[in-house]
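Enquirer: I need the structure of the sequence given here:
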Amino acid sequence: MSEDEERRMFEPESWEERYAGEEKVWSGDPNPQLVAEVAALTPGTALDVGCGEGGDVIWLAQQCWTVTGADFSANGLARAKRHAEEAGLAERTSWWQADARTFEAGDREFDLVTCHFLHTPDGSMVDVAGRLATAVGPGGHLLIVGHAPSEALFQQSTHHSHHDAMFLAEELLPGLPEGFEPVVVEQRPRSTVRDGIRVDIDDSTLLARRPRSW
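Expert: As a prediction, this is how the structure comes out:
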């Protein structure tokens, strides 16, 4: 696969194709670090960036959050909206077509902004973290989780751009606005199944809090 073809895998057109079929792409289960960190928070408003088919959005809504799911794929958002309606959560969910790489919050603020396994091949996740932080309201939290570089993942993927897109939680810290308080900055081990093979991986997990006065 050429470098251009590899990079295309990270673009909206590739994900539109991926979500164009009838079969589910993801399990629909919430991401484990979301469950671990949000369970202790008081429900309010939430924004899930890179929501895909809406698994995390639906879980948050079930926990009494009012949730906006954002993704750059119109097909993904259509699936997510349908899944939320099927779960009886249409009134607690809304949808926003947006690309995290050029994300601008405008005047929108949320008590929780979360982003799971969104990776950029050009190392711009530090910039993405800064952009997402602008959507966090006073006293709110930002949760970003991604794949940490690991030998297990490198063995499963021969795509160099995939390797370049992985990150450690501490690498995102320079992107946070001044005053944000890091609460969790670590790699958390997790066992998962990929292509029928059980592998041990690490979830790079960054949870940061915006002060109430800024």
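Enquirer: use CA for all of it now, contacts and neighbours both
Expert: Noted.
Enquirer: list the helices and strands the helix or strand hosting Glu13 packs on?
Expert: Using DSSP states H and E, Glu13 sits in helix 12-18. Judged by 3 or more CA pairs under 8 Å, 6 or more residues apart in numbering; DSSP states H and E, helix 12-18 is in contact with helix 74-86.
Enquirer: which strands and helices sit next to the helix it packs on?
Expert: In terms of contacts (3+ CA pairs under 8 Å, 6+ apart), helix 74-86 is packed against helix 12-18, helix 55-62, strand 66-71, strand 93-97.
Enquirer: Another for comparison:
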Amino acid sequence: MTDRIAAEPPASDTPSPADQYVGDPAVRAEWDARYADRGQLWSGRPNGALVAETAGLTPGRVLDVGCGEGADAVWLARGGWDVTALEVSGVALERAAGHARDVGVTVRWVHAALTEAPLPPASFDLVSAQYPALLRTPDAAAERALLAAVAPGGVLLLVHHAGMHTRQADDSGFDPADYVWPAMVAALLTEDWLVEVDETRPRVMPDGGAGAHHTDDVVLRARRLR
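Expert: Predicted coordinates for the structure are as follows:
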């Protein structure tokens, strides 16, 4: 992490495609193209594991990592959470902001890669990463950024598609070895963390949207003790 995380990002519910993106331009372009290819990429419904795992939590400050078109961020905001939502795609952020305006909630949108984002450290009561596409690096930068964002007493909730990490690279260029999976984050947890959930379970299926064919989730929920 760098000294850029010291300042809190400004609140905004109107991200612009011309805003100052922080991160690899090639990654932004890849995800912009993916979103632009369809009028709506995801189901528009909050992720089932997020709904289940936050049922007993008191709303506070939450970071939604890889917020996409904003379904989770808007659902959290409607539930009383103070939401910061992070996304690399400007196309997705514009859709997310429109969704938030439509239902009358405020979300702080951050157009950046997780490892480059201007986020205040150790300040979120919940860090939610639902099926994130976090690139793996030798220094485990993305894994460490997830953990660094959680406040003492707060929770990291990381959910991913079960079995993906064991697949071989395919013809589309997708190679699971390039990405961060829950076990990699779990391996970095120290005695400062309490693992509350680490399991594979049937996925609560959305109605449509990319990824609907995946049937099982890996759910990692860990609480930072200090």
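Enquirer: before we move on, back to that, in structure 2, what stretch matches the helix holding Glu13 of structure 1?
Expert: Counting by TM-score structural alignment, helix 12-18 of structure 1 lines up with residues 28-34 of structure 2.
Enquirer: how big is the offset of the matching stretch relative to structure 1?
Expert: For stretch 28-34 of structure 2, the mean distance to aligned residues of structure 1 following superposition is 1.4 Å (mean CA distance after the TM-score superposition for structure 1).
Enquirer: So which residues make contact with that stretch?
Expert: Outside stretch 28-34 of structure 2, the residues that touch it by CA atoms under 8 Å, 6 or more residues apart in numbering are 88-92.
Enquirer: how much space between Asp192 of structure 2 and Trp75 of structure 2?
Expert: As judged by CA to CA, to the nearest Å, Asp192 of structure 2 and Trp75 of structure 2 stand 30 Å apart.
Enquirer: between those two, which one's more packed in?
Expert: More neighbours surround Trp75 than the other of Asp192 of structure 2 and Trp75, with 20 against 10 (other CA atoms under 10 Å).
Enquirer: what residue of structure 1 matches up with that one?
Expert: Looks like Trp75 of structure 2 aligns to Trp59 there (TM-score structural alignment).
Enquirer: which residue sits closest to that match, ignoring its sequence neighbours?
Expert: Pro30 (6.1 Å; CA to CA, 6 or more residues apart in numbering).
Enquirer: what residue of structure 2 matches up with the one you found?
Expert: The alignment partner of Pro30 of structure 1 in structure 2, by TM-score structural alignment, is Pro46.
Enquirer: residues touching its match, list them.
Expert: Contacts for Pro46 of structure 2 were tallied using CA under 8 Å, 6+ apart; they are 71-72, 75.
Enquirer: do the same with Val185 of structure 2
Expert: 143-144.
Enquirer: How about Ala84 of structure 1?
Expert: By CA under 8 Å, 6+ apart, the contact set of Ala84 of structure 1 is 54, 58, 90, 93.
Enquirer: how about it, what's its match in structure 2?
Expert: Alignment note: Ala84 of structure 1 maps to Ala100 in structure 2; criterion TM-score structural alignment.
Enquirer: hmm, back to that, list the buried ones in the match of helix 12-18 of structure 1?
Expert: Using 16 or more other CA atoms under 10 Å as the test for burial, stretch 28-34 of structure 2 gives 28, 31-32.
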